[in-house]
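Colleague: After the sequence you'll find the predicted model.
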Amino acid sequence: MPGETWQVSTAMTMEGMAMPPQVSQVCLPKGAGAEAAPKGVPADQDCRLSDSRTVGATTTMTIVCSGPEPMTGTIESTVEGPDAYRTVMKMEMEGVPVTVTSSGRRLGQPCEAAAP
């Protein structure tokens, strides 16, 4: 399926320790807005999202993960126009607060996106 490239930057802090941002590129279906971009929910942690509320361009929700490293927290994601977004995920893992921030912007180069 025809797609276009997005650049995603993700950084994590926990207990005063900051990991440097990791930047990657992902291919999303052509024409998909910032709402379709990845928000950093751990794929391998059996996470469930609930209590989703949207006000204007900002969506907040609760996340509970019951995988090998159980964690709970909140996600706030703001769409900054059709070509950019910003997400902050605040979690607690084994009593330790963890904050993951990510942002993305559309680069627009053609790529081959996976089917939804």
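Modeller: Arrived safely, thanks for sending.

Colleague: C-alpha only now, for contacts and for neighbours.
Modeller: Noted.

Colleague: Name the nearest residue to the spatially most central residue of the chain, sequence neighbours excluded.
Modeller: In the chain, the centroid-proximal residue (C-alpha atoms, centre = their mean) is Lys39; its distance is 1.4 Å. The shortest distance from Lys39 to any non-neighbouring residue, by C-alpha to C-alpha, 6 or more residues apart in numbering, is to Thr87 (6.5 Å).

Colleague: Below is structure B, check it against A:
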Amino acid sequence: MIRSSNGWWIALAALSCAAAAPAWAQPKGEEWDYTLTVQMAGMQMPLPATKVCARPDEGNTPPVDKHCQIKERKVSGATTSFRIVCGPPEPGELKGRFTRKGDRVEGRYTMTQGGDTMTVVAVGTRLGACDPSRPVSLEGKK
């Protein structure tokens, strides 16, 4: 089964990448509220809403777990596609694509780890400006 420690960091990195990529020239961070649905082994499970404050410079280098690297990243118009690879202790890969439509972003990515595959469907809504130096928890509470 896919473990959650790298998975959460990968997921949040992907969301930050998707939200920031089309807007990296903006001077402040942008706060996004995401609804995530996990699809695995024929089942669907919604995850708690997640808030992310994307820094302007994350369009170039989104944050990833220290064991992970962005191997591919392509921006074409409002669509960002990417591939992130993580090494030990929990090797895995994440591939995805997000499209920003005004104050909304929609995406889908697939995480593979230890022979298991999990697909996450994400829908985000831009809430407004935020301070990227303030921490945001996985549950979206500051």
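Modeller: Received the coordinates, thanks. In this text, all values refer to a predicted model and were calculated from it rather than measured experimentally.

Colleague: How alike are these chains, TM-score-wise?
Modeller: The TM-score (TM-score structural alignment, normalised by the length of structure 1) is 0.67; 105 aligned residues with a C-alpha RMSD of 3.1 Å.

Colleague: ok, the residue nearest to the centre of structure 1 - contacts?
Modeller: Going by C-alpha atoms under 8 Å, 6 or more residues apart in numbering, Lys39 of structure 1 touches 77, 87, 102.

Colleague: What separation do you get for it and Gly95 of structure 1?
Modeller: In this view, Lys39 of structure 1 and Gly95 of structure 1 are 23 Å apart by C-alpha to C-alpha, to the nearest Å.

Colleague: all helices of structure 2, in order?
Modeller: Along structure 2, counting by DSSP state H, helices occupy 4-20.

Colleague: How about the residue in it that sits furthest from its center?
Modeller: Gly42 (22.4 Å).

Colleague: and the gap between it and Ala13 of structure 2?
Modeller: 25 Å.

Colleague: do the same with Asp103 of structure 2
Modeller: Separation of Asp103 of structure 2 from Ala13 of structure 2 (C-alpha to C-alpha) stands at 19 Å.

Colleague: just Val105 of structure 2 next, same as before
Modeller: Distance of Val105 of structure 2 to Ala13 of structure 2, given as C-alpha to C-alpha: 14 Å.

Colleague: can you check Glu58 of structure 2 too?
Modeller: Taken as C-alpha to C-alpha, the span from Glu58 of structure 2 to Ala13 of structure 2 is 9 Å.

Colleague: Name the residue in the two with the higher neighbour count.
Modeller: Ranked by neighbour count (other C-alpha atoms under 10 Å), Glu58 of structure 2 and Ala13 place Ala13 first, with 22 against 19.

Colleague: Counterpart of that one over in structure 1?
Modeller: Matched by TM-score structural alignment, Ala13 of structure 2 corresponds to no residue in structure 1.

Colleague: same check, this time on Thr117 of structure 2
Modeller: Using TM-score structural alignment, the equivalent of Thr117 of structure 2 in structure 1 is Pro97.

Colleague: orientation of the longest strand seen in structure 2 relative to helix 4-20 in degrees?
Modeller: Determined from DSSP state E, the single longest strand within structure 2 is strand 116-130. Relative orientation of strand 116-130 of structure 2 and helix 4-20, computed by axes from the mean of the first three to the mean of the last three C-alpha atoms, to 10 degrees: 50 degrees.

Colleague: outside of strand 116-130 of structure 2, which residues touch it?
Modeller: Strand 116-130 of structure 2 is touched from outside by 1-2, 28-41, 53, 103-112, with contacts defined as C-alpha under 8 Å, 6+ apart.

Colleague: Return the residues in contact with the spatially closest residue to Thr74 of structure 1 that is not a sequence neighbour.
Modeller: Closest residue to Thr74 of structure 1 apart from its sequence neighbours, by C-alpha to C-alpha, 6+ apart: Thr62 at 4.5 Å. Taking C-alpha under 8 Å, 6+ apart, we find Thr62 of structure 1 in contact with 49-52, 72-75.
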